[in-house]
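Student: Provided below are the primary sequence and the corresponding predicted coordinates.
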Amino acid sequence: METEKIRVMWFVPPLLALVASQDPQAIAVHADRNRSSDEQFDALVAGGVDAVVTSMDNVIGWNRRAGPRDFRVVAQIERTTPLTVVARPPLRNVQDLRGANLLVDAPDNGFVIALRAMLCDAGVASDAVRLTPAGGVKERFDALMAGQGDATLLGPPFDSMAQAAGLACIASVQDMYADFPGQGVVVRQGAANAKVAAWLRALERARQRVSESAELARQAVLAAGFPGGVAEAMIAQNPGSLRPTTEGVALLIAHRRSLGLVGADNDYWTIVDDSMVEQSMGGQK
């Protein structure tokens, strides 16, 4: 049994972490729910956490900030992150967002890049919308429900909660970008240590268990207090591998290139370090 404890931050507990927590061989996890990606960045820089679960695009943005610039994605823990543009009436499509106040986590990194790409592809100029930082997914949901913005990106369970409250789901990132990747485990290269490697081994065992038993995974999600519908959505995104997909990373870079943003000169290996995933898989390809 692993005796050390890894410190992590995430917006919502991911499926593989919930399943891994039931594994008596898994390293103990001290997890905090963060309110924004900036909070994750600050914690990693200060050494307050060993890893964060976040949008893989954040690595591109964080490595352009003043600071250590040694962030890497070491694993991808879901096939894709389901993201829906949810809007208040009377907005009904992406074109209607022209002139809207959009609630985001950060304006220049993370899932907002996919939203900005959607707007660009729909012919909505970047200066035709207002991007208002409002925090992580729960914080954006709360702000949208309070009428502090016109639309935002939400994932399960907040997208269905907003729809049940009368808001409209007007577009899906996955419908527009089939290769959009799931969240990654992000570390600083200098801090990519034995605790992170041990956690990735536990997540790989969890990934295999989910593949073998959807019911086991469902019970882990229900035990964490999530409804059955969220469990099914999470299970559907169980990845075929913890290795970040080349197609997904390429899409993130392509979005930045199409928007004229910094980071378009990145490639897979300036964003990803898959060495610990290789170890967790026993070198399997």
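Tutor: On my side now, so go ahead.
Student: only C-alpha atoms for contact and neighbour calcs from this point on.
Tutor: OK.
Student: wait, doesn't residue 9 sit right on residue 33?
Tutor: Yes: between residue 9 and residue 33 a contact is recorded at 5.7 Å, counting by Cα atoms under 8 Å.
Student: tell me which stretches of the stretch 51-200 of the chain form strands.
Tutor: Here the stretch 51-200 of the chain has its strands, by DSSP state E, counting those that start in this stretch, at 51-54, 71-76, 84-87, 101-104, 130-133, 151-154, 168-172, 184-188.
Student: what sits closest to residue 257 if chain neighbours are left out?
Tutor: residue 264 (4.8 Å; Cα to Cα, 6 or more residues apart in numbering).
Student: could you give the number of residues near the one you found?
Tutor: Residues lying near residue 264 (other Cα atoms under 10 Å) number 17.
Student: just checking, it touches residue 256?
Tutor: Yes: with contact defined as Cα under 8 Å, residue 264 reaches residue 256; the gap is 5.4 Å.
Student: quick one, helices of the stretch 101-250 of the chain?
Tutor: For the stretch 101-250 of the chain, applying DSSP state H, counting those that start in this stretch gives helices covering 112-121, 137-145, 158-164, 173-176, 194-212, 214-223, 228-236, 246-259.
Student: now residue 189: closest residue in space, sequence neighbours ignored.
Tutor: residue 70 (5.5 Å).
Student: ok, and here's another one to check against it:
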Amino acid sequence: METRSAPMTVCFRQAVFVRPPVCVVAEELEFFTEAGVEVETVSIQSSLDQRDRLLSGNVDVGVTAMDNLVVWNAAGGDLRIVAQVETTTPLLLTANASVGTVEDLRGRKLGVDALANGFAVVLRHLLVEHGLALQECEFVPVGGVRERFEALRAGSIDATLLGPPLDELALREGHVALLSVADQVRDFPGQGIVAGARALRESEGLVRYLRALEAARVWLHGAPPHEALDVLTRGGYVAASARAALRTRPVSLAPERAGLARIVSMRDELGMLPDPVRIDELYDGRPLGLGLRS
């Protein structure tokens, strides 16, 4: 009787600021191994670094703010969103103790990853919604969330958007929370997985990777909370950020059309849309086998 050998393991590289829960669970519970994919995680310090790695093929995917894709592709990239890993990104506008309200940010230095993409767009949207003129603030490109946290601690910026666990650490150190993005922009989408051209072309690794993340997503929704918290803390999350992560577990890895429409409309309203964007051109559902959710 002929025996069938197991499929060869595929090597796969992901570029992240902080590993999202589905990636942690897939690693800790060996869903990657079961899917036949060996994942190497590359920690990055800025979205520009992430973009360059994706475009050069140095990494296969990046976990990032989905807004980044609008600018990256307008500059000649050929990248696509292939999944969404959280319902929303839990961001707090966090400031030093001398800032009491959003209106107090006039004349202050605001730390961003990059000037024209990512969370800098939603930050500008929030400022305008609170009556500030954008020229009244100074936007300082600092880097990823860890770099922005350190800049806030050092006093080189006055405020920035932070997510778990760094938002909680900042509050413990005496900084103040001015507002929550999720409360202000209800349909603000969570981070997505963006794939480079090579990963899309040589799709077997990407399909296996997403299969493992789907197994992790299903597990996160079915596991008792204490078990899920245990796995996330084993994977490097502190307790508070693990609890926050459970609140934003994705109901599906397929992105919501409304979330993508929101990031495009915010850019349009701010005059930051480099080219007309069709929502369907941002997402490639073939590796996941799912279309955009309505």
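Tutor: Looks like it arrived, so ask away. This is a predicted model, so every value here is computed, not measured.
Student: of residue 9 and residue 33 of the first structure, give the one with the bigger neighbour count.
Tutor: Taking neighbours as other Cα under 10 Å, residue 9 of the first structure and residue 33 compare with residue 9 leading, 25 against 15.
Student: and that one, what pairs with it in the second structure?
Tutor: For residue 9 of the first structure, the aligned position in the second structure is residue 15, judged by TM-score structural alignment.
Student: and its match, that's in a helix?
Tutor: No: read with DSSP: H, G, I helix; E, B strand; the rest coil, residue 15 of the second structure is strand and lies in no helix.
Student: that one reaches residue 61, doesn't it?
Tutor: Yes: at 6.3 Å, residue 15 of the second structure counts as touching residue 61 under the criterion of Cα under 8 Å.
Student: what does residue 217 of the second structure align to in the first structure?
Tutor: Per TM-score structural alignment, residue 217 of the second structure is aligned with residue 207.
Student: so residue 29 of the first structure, which state does it fall into?
Tutor: Under three-state DSSP, residue 29 of the first structure falls in the strand class.
Student: residues in contact with it?
Tutor: 5-8, 21 (Cα atoms under 8 Å, 6 or more residues apart in numbering).
Student: just residue 126 of the first structure next, same as before
Tutor: With Cα under 8 Å, 6+ apart, residue 126 of the first structure has these contacts: 116, 119-120.
Student: residues contacting the residue nearest to residue 189 of the first structure?
Tutor: Contacts of residue 70 of the first structure (Cα under 8 Å, 6+ apart): 63, 188-190.
Student: ok, now residue 158 of the second structure?
Tutor: Counted by Cα under 8 Å, 6+ apart, residue 158 of the second structure has contacts 95-96, 99, 105, 108-111, 152.
Student: can you rerun that using 6 Å?
Tutor: 95-96, 109-110 (Cα atoms under 6 Å, 6 or more residues apart in numbering).
Student: by neighbours, which of these wins?
Tutor: Highest count within the contacts of residue 158 of the second structure by other Cα under 10 Å belongs to residue 95, 28 neighbours.
Student: that residue and residue 111 of the second structure, how far apart?
Tutor: 10 Å (Cα to Cα, to the nearest Å).
Student: go on, residue 208 of the second structure?
Tutor: Taking Cα to Cα, one finds residue 208 of the second structure at 37 Å from residue 111 of the second structure.
Student: look at those two and report which has more neighbours.
Tutor: Per other Cα under 10 Å, whichever of residue 208 of the second structure and residue 111 has more neighbours is residue 111, with 28 against 24.
Student: isn't there a strand covering residue 39 of the first structure?
Tutor: No: using three-state DSSP, the assignment for residue 39 of the first structure is helix, not a strand.
Student: now name the helix or strand holding residue 291 of the second structure.
Tutor: Residue 291 of the second structure is part of no helix or strand when elements are defined by DSSP states H and E.
Student: so where is stretch 124-136 of the first structure in the second structure?
Tutor: Going by TM-score structural alignment: stretch 124-136 of the first structure matches residues 132-144.
Student: I misspoke; the intended subject was stretch 28-47 of the first structure.
Tutor: Counting by TM-score structural alignment, stretch 28-47 of the first structure corresponds to residues 38-57.
Student: just stretch 86-99 of the first structure next, same as before
Tutor: Going by TM-score structural alignment, stretch 86-99 of the first structure sits over residues 94-107 in the second structure.
Student: may I see the buried residues of that stretch?
Tutor: Neighbour counts using 16 or more other Cα atoms under 10 Å place 94-96, 99, 102, 105-106 of stretch 94-107 of the second structure among the buried residues.
Student: right, I'll leave it there.
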